[in-house]
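>>> below: sequence and its predicted model.
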Amino acid sequence: MRSTKKILSVAALFSILPFTSLAQDIPETQLSVIGSPVNSPNWTNVLQPFWAGAIPDGSDGQIVVDLISASDLGVKGPELMRLTALGVADIVAGSTTLISGELSENDAIDIAGLVQDIDTLRAVVDAYRPVLEERYRDELGVIPLGFWPTGAQVLWCATPVEDLDDLADKKVRVFSTTTSALVAALGANPVTMAFNEVVPAMQRGVIDCAFTGSNSGNSAKWTDVATHLVDLRVSWGVNFIVANAQTWERLEPAVQTYLQDEIRRKLEPSGWDMARVATQQGIWCSVGDNRCEPEATSPRNLTKADLTLVELSDQDSERLRRAVTENVVSKFTRACGVDCVNRWNATVGEVLDIQLAAEE
């Protein structure tokens, strides 16, 4: 894997890459943009250098961006999409996971446990992207501009685990209905719990294990209470970036082209790179691997710990695939409907070699 220091110098990279639209062709434009929580790797290494650096610099100052984080505004989840549709902000970035209730197709690219590596996820997102773009326009009234993941959600345990069989009867913190269905299918007991309650709950034995990102779990000091890290990837936290439809239509074509090109060439690639780094470094640092670089996901520096890494065997992987296809996808197909499932089969299903049965 290439050095993470290259990822962290993304602002410098943005400044030297050529841009498609010449600055003199871009009229003066002011945009309001809402991004992910401040001080997150996604904010610091992806969104902020792009909107505060690459876009104004590449347009020779013609595009001025008023950038603020969702945490500074005190909004999250469905509120973000609604703010965009209402025109409170011109452009908004957020998580598809947090707005799955607004549009069932959001779950199509991140069904719990279905995708275990980021390259396959990229193929899944690319295949389903035209469907999401159409649905975002038609159902949510926004213009989709890009998609990229945050990083893999993995399993942290405070009790010994050697394989998936050892999860039987364990109490596992979950964060979504499909994750809950997967945990139950593996013989464990799903428990809904807030993120900040996990560490004391593990300490008291209220829960045995919990899912969260390999990076976020490490930075939140789950390494102080967990003993085993199971590389079972249940979600990737795919992000979206969308524009208010009316704002977008009012923009000059040169501005539209410039923003679309720069998002595709710079913002999305840096997001995918950051997700890869966050996933791998979170694991490496948590288990004491020599490849650990604690500052790789700055500003949330990682802690080098000595958890036991549990990797899925071929038998575990096959069991996981059966659990997902037999127990988890029904949650998705029921919510999505016949037409949605048919679109999934023709896109994601072809990538994964899986065909789902739609529920009437």
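Right, received. Where do you want to start? Residues are numbered from 1 along each chain as shown.
>>> hey, let's count contacts and neighbours off CA atoms from now on
Fine.
>>> I figured residue 32 hits residue 69, correct?
No. Counting by Cα atoms under 8 Å, residue 32 sits too far from residue 69 to count as a contact (11.0 Å).
>>> residue 150: what's it in contact with?
For residue 150, the residues meeting the contact criterion (Cα atoms under 8 Å, 6 or more residues apart in numbering) are 42, 236-239, 271-272, 274-275, 278.
>>> if we use 6 Å, what do you get?
Neighbour list for residue 150: 237, 275 [criterion: Cα atoms under 6 Å, 6 or more residues apart in numbering].
>>> sorry, back to before: which of residue 32 and residue 69 has more residues huddled nearby?
Between residue 32 and residue 69, counted using other Cα atoms under 10 Å, the more crowded position is residue 69 (20 against 15).
>>> just to check, that one is in contact with residue 39?
No. The pair formed by residue 69 and residue 39 falls short of the contact definition of Cα atoms under 6 Å, at 9.3 Å.
>>> strands of the stretch 51-200 of the chain, start to end?
Ranges of strands in the stretch 51-200 of the chain, per DSSP state E, counting those that start in this stretch, are 63-69, 91-95, 142-149, 153-157, 171-174, 189-192.
>>> select, out of those strands, the one closest to residue 115.
Proximity of the strands of the stretch 51-200 of the chain to residue 115 was assessed by Cα to Cα; the nearest stretch is strand 153-157, lying at 11.2 Å.
>>> other SSEs contacting the closest one?
Contacts of strand 153-157 with other secondary structure elements, assessed using 3 or more Cα pairs under 6 Å, 6 or more residues apart in numbering; DSSP states H and E, are made with strand 209-213, strand 228-235.
>>> put this next to the previous one:
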Amino acid sequence: MPAAWSFTAMVTLVISQAHSEAARFCGNALRARALLSLREATYRGPCVAGRWLMSTLVSRFVGLLSLALFAAPSQAQTPPPPAGAPVAIQMVTQLSPSIPQYTRVDIPMLREQIGARSGGRITTTLASWPERNLTGPDLIRVLRAGQIDLAGMALPTVAGDVPLLDIIDMSGQNTSHEQGRKIAEAMLPILNQELERFGVKIVAFYPFPAQVLFCRDPVTSLADLKGRRVRTPGGSQNDFIQSVGGQPVAIGFPEVYSALERGVVDCAVTGTATGNGARWYEVTRHLYTLPIQWGIAAYAVNLAWWNRLDAPVRDFLQGYMKEVEEAQWKLGLELTEDGIQCNSGNAAGCKIGHVVTNRPMVVTRATPADVALLREALTKVVLPAFVKRCGARCGEIYNRVVSPISGVSYVAQ
């Protein structure tokens, strides 16, 4: 979208696109029932999605403004490929259509702008996981099978198939987003070598906000998790939750809302703003802000499809996905505190998400003792369990590549 477009023109575009999106969902009512953001439709009749439509319209408009009006004019952009045969790309990226990673980055950049940016060479079909009735572990499998060309994968959810993926963001490992990004970039060549046997290649990393606890009942320290059922995305979070006496439960992200609502689980771990986007504040009352992980994820492609692309198209996509990556990291850095402020009902501090005005959540900041306990669990429980799942060579890789950045070493037991 050109920066010179008028405010009115942009509003008109966003409204038109939002109506088209709503019509598409309503035309697929059976599949829409599985969509997390349209959960109310199952209780109030098919396709009653007024609140979702309005939030989508607003989020889309803000995302377009930020990308079109406020981007630095001097920012280098990937040049388009030369004229040639059109390329259609099937993409499934985020775990919910209502989270900022989707509304503020993926939709504008991977659906609305990529065609013009590629000189008309590329068209995309973009969807979120629930729109394709997929869960995290499914992504690497459908990508490997060639059913989609590009996927956004939350790494802990696919670590069951590729345990080495857990190495980037293990529970208690990264003290910041920045540290997690350094580890991800250092590990990229090794991870892509590992993924070759799955026919998959990572082309970019991106973060979610700090992964924290959303709970139905009060949590003032990790000791309160003893005996509680806690939904995790898998991997090292399971090890950590068990180490403090909790019971990890595997539930796909689209089903977590109802699991919390019905008391199937007592708590669930996700990003501060991710839980806000998924409206977990409606089914939980307490937010414990210990950053168990930083939710580092990856955009990955089907390797055979990637290698078949014309070299100029592949080069454009590699460069363009790095632009997407930068936009996601910038957003991720802003979302942790924004999610806390939005969930707690602080309108002044809530700039990106939805401010909770009806029954705002009770926020408890992590105690220094729990921060230390999390770090201790990394060395005593999480790292040994990771090596047990992944194999001795993974411990060697950790000490050679990750340890110089994390400051923690694996000691064979």
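Sure, I can see it. Note that this is a predicted model, so its numbers are computed, not measured.
>>> residue in the second structure matching residue 310 of the first structure?
Residue 310 of the first structure maps onto residue 364 in the second structure when the alignment is built from TM-score structural alignment.
>>> please report how far the nearest residue to that match once chain neighbours are set aside lies from residue 362 of the second structure.
Sequence neighbours aside, residue 288 is the residue nearest to residue 364 of the second structure in space, at 5.0 Å (criterion: Cα to Cα, 6 or more residues apart in numbering). The gap separating residue 288 of the second structure from residue 362 of the second structure is 9 Å, by Cα to Cα, to the nearest Å.
>>> translate the residue nearest to residue 364 of the second structure into the numbering of the first structure.
When the two structures are superposed using TM-score structural alignment, residue 288 of the second structure falls opposite residue 230 in the first structure.
>>> which residues of the stretch 1-150 of the second structure fall in helices?
Along the stretch 1-150 of the second structure, the segments classed as helices by DSSP state H, counting those that start in this stretch run 7-26, 29-32, 41-44, 50-68, 100, 114-117, 136-144.
>>> winner for burial among the ones you listed?
Of these, the one with the most neighbours on average (mean count of other Cα atoms under 10 Å) is helix 100, at a mean of 27.
>>> residue range in the first structure corresponding to that helix, please.
Under TM-score structural alignment, the match for helix 100 of the second structure is residues 41.
>>> how far apart are the matching stretch and its match in the second structure?
Here stretch 41 of the first structure, set against the second structure after superposition, deviates by a mean of 2.4 Å using mean Cα distance after the TM-score superposition for the first structure.
>>> quick one: contacts of that stretch?
Stretch 41 of the first structure has contacts (Cα under 6 Å, 6+ apart) with residue 297.
>>> can you do 10 Å?
The contact list for stretch 41 of the first structure, computed with Cα atoms under 10 Å, 6 or more residues apart in numbering, reads 8, 47-48, 150, 215-216, 271, 274-275, 278, 296-301.
>>> name the member of those with the most neighbours.
residue 215 (30 neighbours).
>>> who's in contact with that one?
Residue 215 of the first structure is in contact with 41, 150-154, 275, 277-286, 297, 300-303, counting by Cα under 10 Å, 6+ apart.
>>> what does it align to in the second structure?
By TM-score structural alignment, residue 215 of the first structure lines up with residue 273.
>>> does that match count as helix, strand or coil?
helix (DSSP: H, G, I helix; E, B strand; the rest coil).
>>> that one and residue 194 of the second structure, how far apart?
Distance of residue 273 of the second structure to residue 194 of the second structure, given as Cα to Cα: 31 Å.
>>> ditto for residue 76 of the second structure
For residue 76 of the second structure relative to residue 194 of the second structure (Cα to Cα), the value is 32 Å.
>>> how about residue 335 of the second structure?
Computed with Cα to Cα, the distance linking residue 335 of the second structure and residue 194 of the second structure is 31 Å.
>>> swap in residue 139 of the second structure?
According to Cα to Cα, residue 139 of the second structure and residue 194 of the second structure sit 17 Å apart.
>>> near the match of residue 288 of the second structure, how many other residues are there?
Burial measure for residue 230 of the first structure: 23 neighbouring residues, criterion other Cα under 10 Å.
>>> returning to that earlier point: just put the helices of the stretch 1-150 of the second structure in CSV and tack on distance to residue 370 of the second structure.
Rendered in CSV, the data for the helices of the stretch 1-150 of the second structure read as follows (distance: least, Cα to Cα, whole Å):
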stretch, distance to residue 370 of the second structure
helix 7-26, 43
helix 29-32, 40
helix 41-44, 40
helix 50-68, 35
helix 100, 29
helix 114-117, 44
helix 136-144, 29
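>>> mind listing the helices for the stretch 251-360 of the first structure?
With helices called from DSSP H, counting those that start in this stretch, the stretch 251-360 of the first structure shows them at 253-262, 268-286, 314-323, 329-336, 338-346, 348-352.
>>> of those, which approaches residue 54 of the first structure most closely?
The closest approach between residue 54 of the first structure and any of those, judged by Cα to Cα, belongs to helix 253-262 at 8.4 Å.
>>> what sits in contact with each of residue 32 and residue 69 of the first structure?
Residues touching both residue 32 of the first structure and residue 69 comprise residue 92, with contact defined as Cα under 10 Å, 6+ apart.
>>> picking up where we left off before, surely the residue nearest to residue 364 of the second structure touches residue 270?
No. Taking contact to mean Cα atoms under 10 Å, the distance of 11.1 Å between residue 288 of the second structure and residue 270 leaves them out of contact.
>>> list the contacts of the residue nearest the centre of the first structure.
The residue at the geometric middle of the first structure, judged as the C-alpha nearest the mean C-alpha position with Cα atoms, centre = their mean, is residue 237 (2.4 Å). With contacts defined as Cα under 10 Å, 6+ apart, the neighbours of residue 237 of the first structure are 94-98, 109-110, 148-153, 213, 275.
>>> next one: residue 61 of the first structure
Neighbouring residues of residue 61 of the first structure by Cα under 10 Å, 6+ apart: 23, 26-29, 53, 55.
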